[in-house]
Every structure is written in structure tokens, then in C-alpha cells.
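# what's the 3D shape of this:
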Amino acid sequence: MAKKFFSVFLICLLVCVMVSEHSVQGLMVTSDKANKDYIKWVDFDITYEALEDAMNVDIETYEQDLHVSWVDILAFLACKYGGDFSMYSHKDIDWFVETLNEGSSVEDITSNMKSYPYYYKAYCAVIGNFLGLDKDGNYGLTAYSPVAEGYWYTDSDDFGNGRSYGFARKHLGHDMFCSVGTPVAAVEGGKVEALGWNQYGGWRIGIRSNDGFRYYYYAHLRKDSPYIKDLKEGDTVKAGQIIGYSGQSGYSVKENVNNINVPHLHFGMQLVFDESQKECNSEIWIDTYALIRLLSKHRASPEIKETAKTAAATAQVPILMYHGLTKKQSQVNDYFIPATTFESDMKYLKENGYTAITMTELIDYVYDKTGKIALPEKPVIITFDDGYCNNYNYATPALEKYGMKAVLSVIGHACEEASVADHRAEDYCNVTWDQIKEMSDSGLWEIQNHTWDSHEAKGGRKGASKKEWESEDVYEKILKEDLSILQKKLKETTGVYPNTFTWPFGAYTEDSRDLLKSMGFKATLSCNGGINTIEKGDTEGLYLLKRKLRTPKASIAELLQ
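This is a model prediction of the structure:
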């Protein structure tokens, strides 16, 4: 009996050892977001014909009055076909575009399609960053084929086929058969998260896209010299940059062994809607066969024009400043803009390659001493002051739709009053503590400090600034007491102490910097106009950051210049 038990134990142990790199790590990963409402699975089975036709419409309408997004088109088609793109007909795209041109909105067309939000989010995660402006200002594909220009390859739709090395499993990638030494290009820009030997993939590279939704896996690279010179984990790479060379390494516990019979590049794309999905037993790997056919239209130069490098030492970071959003034209002014304008701004940022970051991400970049923390190629910070509930009602859906995130600086006492009020004016009321928690938990919002009760101009004081005749000691005592109340309340509500203080009215007192530092504020936001030049290591440069006020008078393009 003991002998039989021991045999069973050995078999179980062997199975555990032979699980793939991703699955083994997944068994050890736990998530504190287990109940969060994020997408758990995606079947990306859009045909090449549907992808190409939708992409062409997007490109052709880019400079027209009505720009039709290919993500909108494909999400509509998925709903119409119940996800079965074998039913695809170009006539359905024609009808969709014609209906939009006749005055209907995407919301009108899809109002009865319950699955539309799911398909839209799923397809945004896959292809949302594949189109944009190139360095010459031309709109089209900005993602690249993994195989460089001028090199032969052949492939087939082999996703899901069986594999037997180590243990029986499905092939969660796409094999591109090519000669040993074929240059491999980064499909998108991003950060190198994995580099080195894996017994299944051999020499491999794992790159996370700048927006975090996609993890690209390049495997079976060349023996002896799989990567470009000096490539290492933590490096940032650009779309189309040569990162390595195809080969036939892998299927060996021992490093640098060629046990793959036919040279090829194994290319995989994993979707990550929540960090708990990155390494687990329910990872989302999609069939990229049709995507690879599409990307074959855009192949990178095999010349290595720029090697991978540590994160750039400087970055230009525009910070946009919003206050209120409204759906009533009578309320529009310099501080309350139409909700539709904000959504258009988010669409513009998405289509022009901007990635929204939080203040914490900016602070981490500046304080980084390893040289590995990078900012996206085109970072932008979206800020809202005061904490109106219209931010919650109108900005949140637009942020989610276009994959953006924002920083909300709240006035504590106004949120307290809103939380206990019997009746609230939807456009002018402030968010409640429950709404603040919901916003923070969503990952779309970062909550910062805009004083507890110092957002007025009276008695010789403007906002939280020092009165002209006030002593330093008295002023600092008042300021510290006010900010501390909100710091404590936001820690109780969100679980995090704010690290940024937003000066009301932009009225600041320079001598208060040491006090703010002692309270844990690593940055402050002003109302001074301009674009910020951020330098790694320059922690003082995080104080009194410049912002551009979004009014109805200027375009979003002008504000970003």
C-alpha cells in the first residue's frame, strides 16, 4: 500500500514539475481582486477579411468629418453574428457606415446589443493600439509583423493544436517557419518583462505593451546569440525594433540546446485585463493567425537602427486640467465643458498614441535609481480638480472606453457634505466617499488631495496659500491640520495615502514645500500653463508641475503642444 501511494505521489510531483513556465508561476499567484469585474476570456476568431475591411474603413475615414473606428465596426459585427465571423459580409460594414452617416450614433445602433460593451473592450485590448500616426504624420498600421522585411516565412493556423513535450497541452501561439537567424521585430513598443531560457520556449523574450493589456511572447530564438546586443529585462523597446533572431532552441532543461526539429519563431499574444491574470491557470492567449496576416502589410527594416536601452532620462509630459463636465449647453464655461468634448479628447489621445499615466507612475519614474522604470513613448496625465459627481457620471465611461485613466483631486468637506445630503444636484454636487472608493478600486482613477476645507478666497487667503501678514508657524499649523484630515480620510476610504497635493486656484506658497514633503507629498500640481520636462532623479522638479486648462476655446491638439 505504501509503495502504491509513493508511486502516485511521484506521478503527481512529475506533472507539477512539467507544467509550463506560465502555469507553474500561476499556481503560486494570488489576487486580492478576485471579485473584480474584468473580462475573463476572449475568443478572437475574427477573419482576416473582416479585419482588413474594417481597418481600411478606419484609415479611409480618419480625416473625414465622421471617423469610423474599426473597433466599433468589429464589435458591432461580433454582436450581429453572435461571435461567428464565418457569417461575415462586407455589406454589414457598408450598412453600419451608412447608418452613421445618416445621423445615428454607435450608441443608437448598438443600444439593443447587450454584448457590445464586452466585444468593444475585448477588441480594444487586442487591436486598440494597432492604428495611429507614424513619424511622418500618416495614419495607418503602427504595429509590425514579428518577421522583418525581406525575410521569407510560411505559416498556418496552428493555434490550439496538440503538443506533447513535457506533458499533453495545447499550442497557445502561432508558429512562423523561417530560416535560422531571421531578424525578429517587436510588434509594439513596451517593456521587456522576460528574457532568458525556458525549457519549452528555449531562448525567449516577453514584452509587455505600454498600456499593459498585451504580453508578447517570442520563443525558440537562435542558439548562442538569440538577442540583439545588450538587451536585458527592464529595457524599453520601440515598435518595429529588431529584438532577436529566430532559431530552433528549446524542449530541454539544459540551456542553449536545439531540440526543435524545424526552425521557426513561436509568437504568442496574451491579454491581461487584471494583473491576477498574468500568470495563472486561466491565462488568455489568443489566436493571432489573422492578425499576423494583417501585420504582414507592415514589416520592419532588418537594420538595427537603435539598440534597446534603459529608460530615457528625460520625458515631455503634458498634464491636462479639467474641472466639470455637463450635458447642458447653458452650463458650459471655461471650467464646465461638454461631456461629449471630453469623450472626443479621450478618443483623440487614443488615436494619436498617447498613454495616460497617474501621478504615482510619474513619481516612480523620477525616483527610480535602477534605470529600468520607463514612461510610455507619449505620456499624458489627465487631471480633474474639485471632485464633481459629473466626473464620476460622465468621465468614467469615456476613460474606460478609450483605455485611459485620470487623477481626481477632491475637496474633503464637500465630499463629506455630499455623502450625508438627502438631495444632490447631479451636475454640481461632489462625489461621495462611496463613489471615491469605487473610482479608486476601478483602476481608472487615482485620488489626490485638494484640501479638506481651504478651497475659498476670503479673509485675505486664496485657497491654501499663506496670508500676507501671517507668520510661517501659524500658516504651517493651519495647512497641516487641514491636509491631514483629508489624508487620513482618503487612506481610510481608498487604502492609500495621496502623494500629490493640488493647490486650489493654483495659489501656492513656495516656503511650504518642506512641510508638504514631511507629510508624504512627493509632487504638487499648479495652474501654471506649459508642458513639463521631467528628468529622472530631479525630485524637486515634481513640485509645482505645470498644467494646461481644458476650456471649450482651444482644441486638444493645441493643448498638447
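# CA only for contacts and neighbour counts going forward, please
Noted.
# which parts of the stretch 251-400 of the chain are strands?
For the stretch 251-400 of the chain, applying DSSP state E, counting those that start in this stretch gives strands covering 264-271, 284-285, 314-317, 319-322, 324-326, 336-338, 355-356, 379-386.
# I have a second one here; can you model it like the first so I can compare?
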Amino acid sequence: MNRKYKKLTLLMVIVLMIGVLSYNFINGRKAKSHSEKTTKQQVSNTKETSTTKNKNETAQNNEKDREFKDGILKYNDKSVPVIMYHSIDYEAGNELRVPKEKFREQMKYLKDNGYTTLTLGELYNFMSNNKPVPEKSVVLTFDDGYKDNYENAYPVLKEFGFKATVFIITNCIDKDKGFLTSAQLKEMQHNGIDIESHTLNHDKLNELPYDKQLETLKGSKEFLEKLLNKKVKYIGYPYGKCNNDTVKAAKDAGYVMAFTTESGWSNKNQGIYTLNRVYISANHDMKEFERRISNLNYNVSTTTSSKKKVKGQ
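Sure, this is the predicted structure:
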């Protein structure tokens, strides 16, 4: 009897141990599976965070100003040619549309002759803080934001490693097929082409009261800042038109530098909110292009010297 009891007890102990081991095994696999899933999710989240961080860092690096120390430098008692383009395409009789072949020839000339293309941040620091820039510096700007800026100009700018700025009419984004899309703007901003404001609707600012000027200047700025996740600090006035209210509105909206279409190289004495630019059209051959970017006084015989100083600068 005792022997049977002992065997029965032993059998029960064995069954109990098997049950405990099975339970631990099953739960261990579940815990391991959950742990692996958690680890994978954590790794995935880390990768996503890292990717987002890297994109943001890349965008920030694109906006960082370079320190120019080598070669012949100049300071802000000198001037810089800020080239103004519009469309890079061909249309018979439309001088605003520079054919892409002509545009590439002009960019190749800049590259072959040792020109440095400045960002607007670098130009601002040159003008306002007297940070030196290379003697042969130039700024490339495009007004309005036509889709051919992406299709025709952007590949050439990338080919030569050039910096540039597009002043975009924000209410045309994703609405007018002739203008740049949100996706194109984001790509360009991420790759060294700065996107800045050209107002909401290409407004003639000097014909608007102060409050309407402020509205369009702030509206376009805020739209681009939200779209591109960056600060928008520069404005190209549509038609180059501005008055004293425009300068005040630009300041109040948060811009730090602005451009007209007044012909000539940019100089701090013009006022940081009314800087000149060098217009390049389809009618200009290479000889004229070279003259305009190499000769500070290229426009003396064709423009008056009676430019009215805008107050508040």
C-alpha cells in the first residue's frame, strides 16, 4: 500500500513539474515574441526619428552661412551683382523667358570664371555685418516661381553646384499648372535652392494701404514657413514696387532684407529693404551678360541717378 502511494505521489509530482515547465516555456515564448516586437518597433521608431532628424539637420546645414577666408575677399563698402531671372524657357517675343540653353551657357561662364554664388543669408551678413565674401561673388534669384525653374534651371544649378533663390507667389502653389508645386519646392529647398516670398498674389504693394501690404507679406511668409519648416526672411517685391509703407510692413512682418527691380548691383547704401538687382532677359547675349556682372557701372548710361530714398531704412 505504501509502495503504491509513493508511486502515485511521484507520478503526481512528475505531472506537476511537466505542467510547470510547459507553462513557463509557452509564456517564455510569448514574452520573447513580445520583446522582439517591442524591440523591432523601438528600432523602427529610432530609424524614423533618426531619418527625420537627419533631414532637418540637412535642411539646417543648407541654410548655414559659409565662412570665406581664402582668396581675394571684399567687404560691404563694395557691391554685389544680384541677378534677376524669371522663366527659364523659350517663348517667341517674351524677353522674360530665357531659353535653357542660354541659361546654361551663362551658368557655365560663371563656373569657368571662378564666380561664387551666395545665399541670401550670406549676402545679408555681408551687407549688415560686414562679413567678407569672395571678390567674384554673385547672387542668383528667380521671380514668381515658374515650373520651368524646377524643370530647366534646377538641373543646371545642381550640375554646377550653385546656390540660388526663388521668390514664389504663394497662392499659385499647387493651383496653377504653370507654377511650382509643394513637392518641388520642398525638394529644391532641401538641395540648396532657397525659397522665399513674392507675396500672396503678386500684389502691387505700392498701390495698397499699409494694412493690406502687411497682410500679403505676412500671409505669404507664414504659408512658406509652415510648408517648408524654416524661417522665411527675404522678399522680392512684385514689379519691384514699394513705398515707405512697404518697408515698414516688411519689417513688421519679420523680413530682414528685400529686393526691388531697380537696375544695378546691390549695395548697402541703397537700404537693406530696397536693394537693386541685375536684370537678365532673353534679349541679352553673352557679351551683355558678362558686362552686367563684371561692370559695376553697366547701367550708368541707361538709368537716372535720381532714385528716391525710401524712409525707414
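# make CSV out of the strands of the stretch 251-400 of structure 1 and add distance to Arg208 of structure 1 and mean neighbour count.
Formatted as CSV, the strands of the stretch 251-400 of structure 1 follow (distance: least, C-alpha to C-alpha, whole Å; neighbours: other C-alpha atoms under 10 Å):
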stretch, distance to Arg208 of structure 1, mean neighbour count
strand 264-271, 9, 24
strand 284-285, 14, 22
strand 314-317, 20, 18
strand 319-322, 24, 23
strand 324-326, 34, 26
strand 336-338, 35, 22
strand 355-356, 14, 22
strand 379-386, 16, 23
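# can you pull out the strands in the stretch 151-300 of structure 2?
164-168, 193-197, 234-236, 257-263, 275-279.
# need these in a markdown table (columns: distance to Asn54 of structure 2).
Shown next, in a markdown table, are the strands of the stretch 151-300 of structure 2 (distance: least, C-alpha to C-alpha, whole Å):
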| stretch | distance to Asn54 of structure 2 |
| --- | --- |
| strand 164-168 | 23 |
| strand 193-197 | 18 |
| strand 234-236 | 25 |
| strand 257-263 | 29 |
| strand 275-279 | 35 |
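# make JSON lines out of those strands and add distance to Ser220 of structure 2 and mean neighbour count.
Shown next, in JSON lines, are these (distance: least, C-alpha to C-alpha, whole Å; neighbours: other C-alpha under 10 Å):
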{"stretch": "strand 164-168", "distance to Ser220 of structure 2": "9", "mean neighbour count": "25"}
{"stretch": "strand 193-197", "distance to Ser220 of structure 2": "6", "mean neighbour count": "27"}
{"stretch": "strand 234-236", "distance to Ser220 of structure 2": "10", "mean neighbour count": "26"}
{"stretch": "strand 257-263", "distance to Ser220 of structure 2": "14", "mean neighbour count": "20"}
{"stretch": "strand 275-279", "distance to Ser220 of structure 2": "20", "mean neighbour count": "24"}
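# if I read this right, Tyr216 of structure 1 contacts Arg208, doesn't it?
Yes. Using C-alpha atoms under 8 Å, Tyr216 of structure 1 is in contact with Arg208, at 6.3 Å.
# just to revisit the earlier point, I'd like to know which of the strands of the stretch 251-400 of structure 1 lies nearest to Val97 of structure 1.
Checking the strands of the stretch 251-400 of structure 1 against Val97 of structure 1 by C-alpha to C-alpha gives strand 336-338 as the closest, at 25.3 Å.
# so where is stretch 390-404 of structure 1 in structure 2?
Stretch 390-404 of structure 1 corresponds to residues 148-162 of structure 2 when matched by TM-score structural alignment.
# span of the matching stretch from start to end?
Chord length of stretch 148-162 of structure 2, first to last residue, is 17 Å (C-alpha to C-alpha, to the nearest Å).
# what segments of the stretch 201-350 of structure 1 are helices?
For the stretch 201-350 of structure 1, the helices defined by DSSP state H, counting those that start in this stretch cover 289-295, 339-351.
# redo these as a markdown table? Include mean neighbour count.
Output for these, formatted as a markdown table (neighbours: other C-alpha atoms under 10 Å):
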| stretch | mean neighbour count |
| --- | --- |
| helix 289-295 | 20 |
| helix 339-351 | 19 |
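# in CSV, list those helices along with distance to Lys488 of structure 1.
Shown next, in CSV, are those (distance: least, C-alpha to C-alpha, whole Å):
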stretch, distance to Lys488 of structure 1
helix 289-295, 49
helix 339-351, 31
